[in-house]
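Student: predicted model and sequence below, questions to follow.
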Amino acid sequence: MRTQAPLLAPIFRSDGQARLLSALLLTGEELSVTDLANRAGLAYPTTHREVARLVDAGILSERRVGRTKLVRANGESPLVNPLREILTIATGPVVILAAEFARIDRIESAFLYGSFAARMLGDAGPAPHDIDIMVLGEPDVDAVYDVCARIEAAVHRPVNPTILTPKEFAATSGFLDNVRRGPAVAVIGELPWR
């Protein structure tokens, strides 16, 4: 199934291609096609076709280990670093926040909400000016704010964390009701109300 171009970076062929490239270019990992398909949330045949296109274009490189095909960013391609910069801004917040928050103890879940999450999910609208993230748990607050400040510099948008315990998040309030009803993209764990 062909997906539409992502609203945050419509220069990519599809949202799937942007997710696939993000999984490789933003992490620096080498993944099997199966693992890449899982990480990008794509069907294996779609991932296989897209990888072949990107290898042919010289953006990805591949090698075989037994019957497994491993792919990674082609460090010799002059396109990789500019693509990495675009992806950092367009899709990077989820990938980068997930990696950084995984190092902070006592985060039960985290998710993007608001306009950035809406554009990631394909809802039309103006380009988001900031990134709103809800962090549930009892983490070191300074560590969360430090991560957000570092990521803000990388993605060229303010990253606004809201830190609540799960009990606080379960409370009824206009703001929280709007967050639960609105678009959300999981960063760590599952969305707690779905």
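Tutor: Received, thanks. None of these values were measured; they are calculated from a predicted model. Residues are numbered from 1 along each chain as shown.
Student: okay, CA-based contacts and neighbour counts for the rest of this
Tutor: Fine.
Student: give me the distance between residue 52 and residue 45.
Tutor: 11 Å (C-alpha to C-alpha, to the nearest Å).
Student: looking at these two, which one has more neighbours?
Tutor: residue 52 (15 against 12; other C-alpha atoms under 10 Å).
Student: could you measure that one against residue 178, distance?
Tutor: 42 Å.
Student: please apply the same query to residue 47.
Tutor: Taking C-alpha to C-alpha, one finds residue 47 at 35 Å from residue 178.
Student: contacts only, for the residue nearest the centre of the chain.
Tutor: Closest residue to the average C-alpha location of the chain: residue 94 at 2.9 Å, with C-alpha atoms, centre = their mean. By C-alpha atoms under 8 Å, 6 or more residues apart in numbering, residue 94 lies in contact with 112, 186, 187.
Student: and here's the other structure:
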Amino acid sequence: MLRAATEHRVAHVLSQLLLLTFGPQTVVGEAFADVRDVRRVYIYGSWAARHDGQPGALPNDVDVLVVGTPARAAVYEAADAAQDRLGLPVNPTMRSPQQWQDASDALVQQIKASPLVTIIDRDATD
């Protein structure tokens, strides 16, 4: 007799794989959608690299770049909400639009040179 899908020994593993593969885009997008003064939100780091097809271990966190001038507390509240849903640490980094354009910012240089997954881009819709 077949066991129910939720009882199957690989059900949890498959759901985790789907969550890691597709979940962060949706969850992070929903968590940051209503944060005021956010211009752009990207996922970068290991999760973006795996999403881009680069080989490596499954990510154990999600690195999020927020471009804009939102309140720091609102950014961390959104990150906490995404983290609660994903079951993975969500690490927000903030940059103003000017900092994002600044070629001398070492972190910005590193992020721009690596895979990025665009989650929110309000500059493209304005």
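Tutor: Ah, there it is. Just so it is clear, the model here is predicted, and its values are computed rather than measured.
Student: pull the longest helix from structure 1.
Tutor: helix 141-155 (DSSP state H).
Student: average gap between that helix and structure 2?
Tutor: Taking mean C-alpha distance after the TM-score superposition for structure 1, the mean distance separating helix 141-155 of structure 1 from the aligned residues in structure 2 is 1.5 Å.
Student: read off where that helix ends up in structure 2.
Tutor: Counting by TM-score structural alignment, helix 141-155 of structure 1 falls onto residues 72-86 of structure 2.
Student: okay, now residue 116 of structure 2: neighbour count?
Tutor: Residues near residue 116 of structure 2, counting by other C-alpha under 10 Å: 21.
Student: what packs against the longest helix of structure 1?
Tutor: Applying 3 or more C-alpha pairs under 8 Å, 6 or more residues apart in numbering; DSSP states H and E, we find helix 141-155 of structure 1 packed against helix 80-90, helix 92-101, strand 159-164.
Student: with distance to residue 22 of structure 1 added, can I get those in CSV?
Tutor: Compiled in CSV, these are given as follows (distance: least, C-alpha to C-alpha, whole Å):
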stretch, distance to residue 22 of structure 1
helix 80-90, 6
helix 92-101, 7
strand 159-164, 19
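Student: now for those, which one comes closest to residue 139 of structure 1?
Tutor: Nearest to residue 139 of structure 1 among those is strand 159-164; the distance by C-alpha to C-alpha comes to 8.3 Å.
Student: which residues are in contact with the closest one?
Tutor: 130-138, 141, 144-145, 148-149, 151-152.
Student: quick revisit: who has more neighbours, residue 47 and residue 178 of structure 1?
Tutor: Legend: neighbour count by other C-alpha under 10 Å for residue 47 of structure 1 and residue 178, higher for residue 47 (22 against 12).
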